[in-house]
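Novice: Sequence first, predicted model second:
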Amino acid sequence: MSTAVVQEDLVEYGFRRVIITITAVLCALLEIVDTTIVNVALNNMRGTLGATLTDIAWVITAYAIANVIVIPMTSWLSQQFGRRNYFATSIIIFTVASFMCGQATNIWELVAFRFIQGLGGGALLVTAQTIITESYPVEKRGMAQAIYGMGVIVGPTLGPPLGGYLVDNYSWPYIFYINIPIGIIATFLTLTFVRSPKYGNKLKANQVDWIGIFLLSAFVGSLQYVLEHGQQDDWFNDGTITFLSVVSLLGLFFFIWREMTYEFPIVNLRVLKDGNLRIGTVMCFILGFGLYGSTFIIPLYTQSILGWTATDAGLILVPSSITTAILMPFIGRMIQKGIPQSYMVAIGFFIFFIFSYWMHIEMTPDTGVENFFWPLIMRGVGLGLLFVPITTLALSTLSGKSIGEGAAMTGMMRQLGGSFGIAIITTFIARFNQEHRVNLISHLDPAKTVVQERIAALQRGFMSKGFSYDVALEKAYKVLDFGVTKQSTVLSYMDVFLYLGVLFLLCIPITLLIKRSKNKVSMSDAMH
């Protein structure tokens, strides 16, 4: 059977296509919301489960490790088990694990079930993208990517406000229980409406690349741990971090060697010979860096510096997501009309630079909610112009099953970019904070009149409330110290946004390396 016929076999029309699109977007949304929904519930989990801050970080780390291990294997697993069966099984694993997370009675039970949830969830992202792509005729695939992109962009932003609301009004297990009804509906719709492409012969058990799976897990798992825990464990001064860094490097080296020489690789790295895909994976990494990095830093700043609630901190990102969602269909149409995606990507990077620089200017210890609105609208426009054009560009010169393998590669790089982004931003905040604190304290010379007057005024204030002379003086110094800490933290956030903006600005010349595809962007027959 020719590729074209297989393609047409999978194209859906009318009601069926609407249902398949809703199912796939719902599953992608489920997976991505769960990467950020726990962020605002960590304090409550610590109290209930009696966990330390280091222990509770594993709730995020375990999920991310499982995600990044599974994503590059999705193309291969789909071919082995049939896409519909694999997709439905992944939803069931994700849903059951969500229920078990809510039932967990100690921290390590929760971490184990989060890992299993991540194994089910990682498959949902790339498989959903392929199902949507193949359900639309070739000329409408830019629009298909725009619809999928809405879920991927809105997801990380939807997590914190939804999690905040559930934690504030119910309790933390409900952030997992909310997945159960959606998972049941998605499983039913998948088994009823989604169809699998016809694959060639499946591999026998002795042909399965078990060594590749082990090396990939060692590389990604170790790297993810190093990134998540490096800063709090003092990087290479910690034996575990040093050991796992070596494991990660060796794992990467032997994984690349294995996949390039084995006849049936678990991840087909040869697909990276395509120049556009190579550039696309780099851009997806940077997109993940910006998307997850800014989603991480804004709630952190609003809660720790401005004193907002978890719900309010999450809601601030909603206008940005709505802007992206509104833009997506228009960008899909622009791609269909043949407007070069490289132009859109270059403009998107520049707009993201404007957003980052604007945030750098606006941040103070008492910035008002109104100061965030327009910069975050710019963020929404920038992400809209980056997500779909980068994805379609990366896959535009591929054909056949290489498209599915390329999609898995871009998905993995976006997730890794997010992990790198959060880890590097956390490290930079800690380092910049120390530098700014030292600089600010050096300017607080007790011999200066203005400093003496400030301390005396604070002391008088505390004495008027009944504190003794010595206690009031001690409290005055503490207030001054708190002010320095707050100011140095704000300055470190400002620095991070400035460097994030420069990173995006430096990406614009990379768009010049992109080759124009002779064909219309076609992400057809993925994973065949």
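Specialist: In hand now; what should we look at? Since this is a predicted model, take the numbers as computed values, not measurements.
Novice: alpha carbons only for contacts and neighbour counts from here, please
Specialist: Fine.
Novice: distance of Leu487 from Thr302?
Specialist: Leu isn't right for residue 487; it's Gln. For Gln487, the distance to Thr302 equals 14 Å [C-alpha to C-alpha, to the nearest Å].
Novice: er, Val502 I mean
Specialist: In terms of C-alpha to C-alpha, Val502 sits 23 Å off from Thr302.
Novice: and what of Val194?
Specialist: Val194 is 42 Å from Thr302, by C-alpha to C-alpha.
Novice: just Glu12 next, same as before
Specialist: Taken as C-alpha to C-alpha, the span from Glu12 to Thr302 is 45 Å.
Novice: Looking at those two, which is more packed in?
Specialist: Legend: neighbour count by other C-alpha atoms under 10 Å for Glu12 and Thr302, higher for Thr302 (22 against 19).
Novice: Report the contact partners of the more buried one.
Specialist: By C-alpha atoms under 8 Å, 6 or more residues apart in numbering, the contact set of Thr302 is Trp308, Ala313.
Novice: switch to 10 Å and redo it
Specialist: Thr302 is in contact with Trp308, Thr309, Ala310, Asp312, Ala313, Gly314, Ile316, Pro365, Asp366, Thr367, Gly368, Val369, counting by C-alpha atoms under 10 Å, 6 or more residues apart in numbering.
Novice: Those in strands, which ones?
Specialist: In this view, these have no member that belongs to strands under DSSP state E.
Novice: What subset of those residues is buried?
Specialist: Thr309, Ala310, Asp312, Ala313, Gly314, Ile316, Pro365 (16 or more other C-alpha atoms under 10 Å).
Novice: In TSV: those, plus distance to Met409.
Specialist: Converted to TSV, the buried ones among the contacts of Thr302 look like this (distance: C-alpha to C-alpha, whole Å):
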residue	distance to Met409
Thr309	37
Ala310	34
Asp312	35
Ala313	32
Gly314	30
Ile316	31
Pro365	41
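Novice: and the comparison structure, right after this:
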Amino acid sequence: MATAKATLPPLQGAVLAIGAVSVSLATFMNVLDSSIANVAIPTIAGDLGVSANQGTWVITSFAVSNAIAIPLTGWLSQRFGQVRLFLASTLLFVFASFLCGTAQSIEMLIAFRVLQGAVAGPMIPMSQSLLLASFPRAKAGTAMAVWSVTTLVAPVVGPILGGWISDNYSWPWIFYINVPLGILAAYSTWTIYHKRETVTKKLPVDTIGLSLLVLWIAALQIMLDKGRELDWFNSAQIVALAAIAIVGLVFFLIWERNEKHPIVDLSLFRNRNFTGGVIALSLGYGAFFGNVVILPLWLQTQIAYTATLAGLTMAPVGLFAIMLSPFVGRNIHRVDARIVATCGFLIFALVLYMRSLFTSGVDNWTVMLPAYIQGFAMAMFFTPLSMLMFSGLKPEQIPAASGLSNFVRVLCGGFGSSIATTAWDNRSALHHSQLMENANPYNPIYTDNMDSLRQLGFSADQANAVFERTLSVEASTLGANDIFYFSSMMFLVLILAIWSTKPVHGKHAAVDAGGTH
């Protein structure tokens, strides 16, 4: 993309520092919002009178609309300019955040989250572009290190902040907090960058491709979220949604293959490195994000954790990630990126296997230990997989490849959370029915427990209620264990995708990857 920035000198001194902080602050706000709601879901669901599973729509609606908006970023930046697009995206995000805080029903909140995700689409790609243009070319790695730290800190701060706000104030403040942050980021960014706008030009937009994209993704997401509630394919609505998703996807693929200016450049998948890297990154991120949603839900709804405590137990994941990511970024070109990524996936598998052994009586240290270890995996996740994806691509292919890989990754994150919560519900119901089969007068363990409760002064109805609650907690714990175990095995299988690549080694490959992390 031809830009005016290519002829402008890098920023220097205090101006560079302020510009980097300003752009990073907006990125921080965006990433924060993808995690801050996770621990607040039970509170939001209870306040709006819906189940916790229905409350997860607050997360998936943001992720899916965000994914759909990402492929438009390239066209929008050329049509309106990178600086104007970044500022407009930031200010609209602030407005949508305010609307989310004012929502009086789950339907209103989901609608405003869809808006919030859509306007947030260009923020992260544009923040990368502005940062890279601000630093000298030789310090591109430093620019991406600054960007990476903000994207790693935000998921750590998000659960803690979301839990603390939910426990001490009210859930709308997890959205209102974006208002001052966003206004400050927009003002300081405009002050630094308004004279560094890029050249704009009119380009055709693939309206048919975009319409088909929205159609099949929306149909698939609604099917995943509403499936259990409507008894899956016993419902005509679910069958219709599945048909729309399949037909829409087929027509979308056919159209994009023949479109001169496609919204998604599918030809990139002819490159084995890009394909293998995207599969590993996107499916790995989907498994990771699904578990990030499940864990705080399980802790709060079954193990009686407060939102604050649930957030704190997830916080350690960022400790080693923040410490190690700059080291990995500086030295990744010295080793085979496949080895580093494989180590990351093995650690993810170990962490999830450890969680699959949780019991309903788990102590806080046992919950937190995997989170500390997971920080190592996070540091070995994005950087080596980015190197693998972009290795061997031509420089002019990098922007489209970056947009496509981010689109698939964010989309898989939204689908992953929906699939994980639905699977958890189904596995919990299965374990509940299996445990209930043993709750009969012929089982001495059952009769002894009921006798003990009655001796403590419980009536028959009270004893049954206590037993049912205990059974539900055990069933939900076993269901969560199943999700953790399956995700652990999934990371092991995805190592095959990593080794399907044949990266171009050396300094050139590292620079390409560093500029598109």
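Specialist: Sure thing, it's come through. Since the model is a prediction, treat every value here as computed from it, not as a measurement.
Novice: The longest helix seen in structure 1 corresponds to what range in structure 2?
Specialist: Longest helix in structure 1 by number of residues (criterion: DSSP state H): helix 402-443. Aligning helix 402-443 of structure 1 against structure 2 (TM-score structural alignment) gives residues 397-438.
Novice: Same check on stretch 262-274 of structure 1?
Specialist: With TM-score structural alignment applied, stretch 262-274 of structure 1 matches the range 259-271 in structure 2.
Novice: residues in contact with that stretch?
Specialist: So stretch 259-271 of structure 2 is contacted by 70-75, 203-210, 213, 252-253, 255-257, 274-276, 278, 389-393, 397-398, 400-401, 403-405, 407, 501 (C-alpha under 10 Å, 6+ apart).
Novice: Endpoint to endpoint, it covers what distance?
Specialist: Length of stretch 259-271 of structure 2, first residue to last, C-alpha to C-alpha: 19 Å.
Novice: Nearest spatial neighbour of Phe95 of structure 2, chain-adjacent residues omitted?
Specialist: Val179 (7.6 Å; C-alpha to C-alpha, 6 or more residues apart in numbering).
Novice: who are the neighbours in contact with the one you found?
Specialist: For Val179 of structure 2, the contact set (C-alpha under 10 Å, 6+ apart) comprises Met29, Leu91, Phe93, Val94, Phe95, Ala96, Ser97, Phe98, Trp173, Ala185.
Novice: ok, now which ones touch the residue lying closest to the first one once chain neighbours are set aside?
Specialist: Okay, so that is Met29 of structure 2. Leaving aside its chain neighbours, Met29 of structure 2 sits nearest to Asn178 (6.5 Å; criterion: C-alpha to C-alpha, 6+ apart). When contacts are counted by C-alpha under 10 Å, 6+ apart, Asn178 of structure 2 touches 26, 29-30, 32-33, 90, 93-98, 184.
Novice: which residues in the stretch 51-200 of structure 2 form helices?
Specialist: With DSSP state H, counting those that start in this stretch as the criterion, the stretch 51-200 of structure 2 has helices at 52-55, 57-69, 73-80, 82-102, 106-120, 123-134, 140-168, 173-176, 178-193.
Novice: Comparing these, which comes out most buried?
Specialist: Counting by mean count of other C-alpha atoms under 10 Å, helix 57-69 has the highest mean neighbour count of the helices of the stretch 51-200 of structure 2, with a mean of 25.
Novice: That one vs structure 1, average distance?
Specialist: Compared with structure 1 after fitting, helix 57-69 of structure 2 deviates on average by 2.5 Å (mean C-alpha distance after the TM-score superposition for structure 1).
Novice: which secondary structure elements does that helix contact?
Specialist: helix 13-35, helix 41-48, helix 106-120, helix 207-226, helix 398-436 (3 or more C-alpha pairs under 10 Å, 6 or more residues apart in numbering; DSSP states H and E).
Novice: Per the alignment, name the residue of structure 1 opposite Arg330 of structure 2.
Specialist: Using TM-score structural alignment, Arg330 of structure 2 pairs with Arg333 in structure 1.
Novice: give the contact list for Ser61 of structure 2.
Specialist: Counting by C-alpha under 10 Å, 6+ apart, Ser61 of structure 2 touches 109-118, 218, 221-222, 225, 414-415, 418.
Novice: Alignment lookup: Ser356 of structure 1 to structure 2.
Specialist: By TM-score structural alignment, Ser356 of structure 1 lines up with Leu352 in structure 2.
Novice: List the buried residues of the next helix or strand along the chain from the longest helix of structure 1.
Specialist: Downstream of helix 402-443 of structure 1, the next assigned helix or strand under DSSP states H and E is helix 449-463. Within helix 449-463 of structure 1, the residues scored as buried using 16+ other C-alpha under 10 Å are Ile455, Ala456, Leu458, Gln459, Phe462, Met463.
Novice: Go ahead and confirm the fifth one touches Lys478.
Specialist: So the one you mean is Phe462 of structure 1. No. Between Phe462 of structure 1 and Lys478 there is no contact under C-alpha atoms under 10 Å: 11.8 Å.
Novice: shared neighbours of the two, anything?
Specialist: Residues touching both Phe462 of structure 1 and Lys478 by C-alpha under 10 Å, 6+ apart: Ala472.
Novice: Mean per-residue distance, stretch 364-374 of structure 2 versus structure 1.
Specialist: With mean C-alpha distance after the TM-score superposition for structure 1, stretch 364-374 of structure 2 averages 1.5 Å from its match.
Novice: rewinding a little: show me the one of the helices of the stretch 51-200 of structure 2 that comes nearest Pro444 of structure 2.
Specialist: Pro444 of structure 2 lies closest, by C-alpha to C-alpha, to one member of these: helix 52-55, at 34.8 Å.
Novice: same for that closest one, what does it pack against?
Specialist: Right, helix 52-55 of structure 2 is packed against helix 41-48, helix 106-120, helix 207-226, helix 272-301, helix 398-436 by 3+ C-alpha pairs under 10 Å, 6+ apart.
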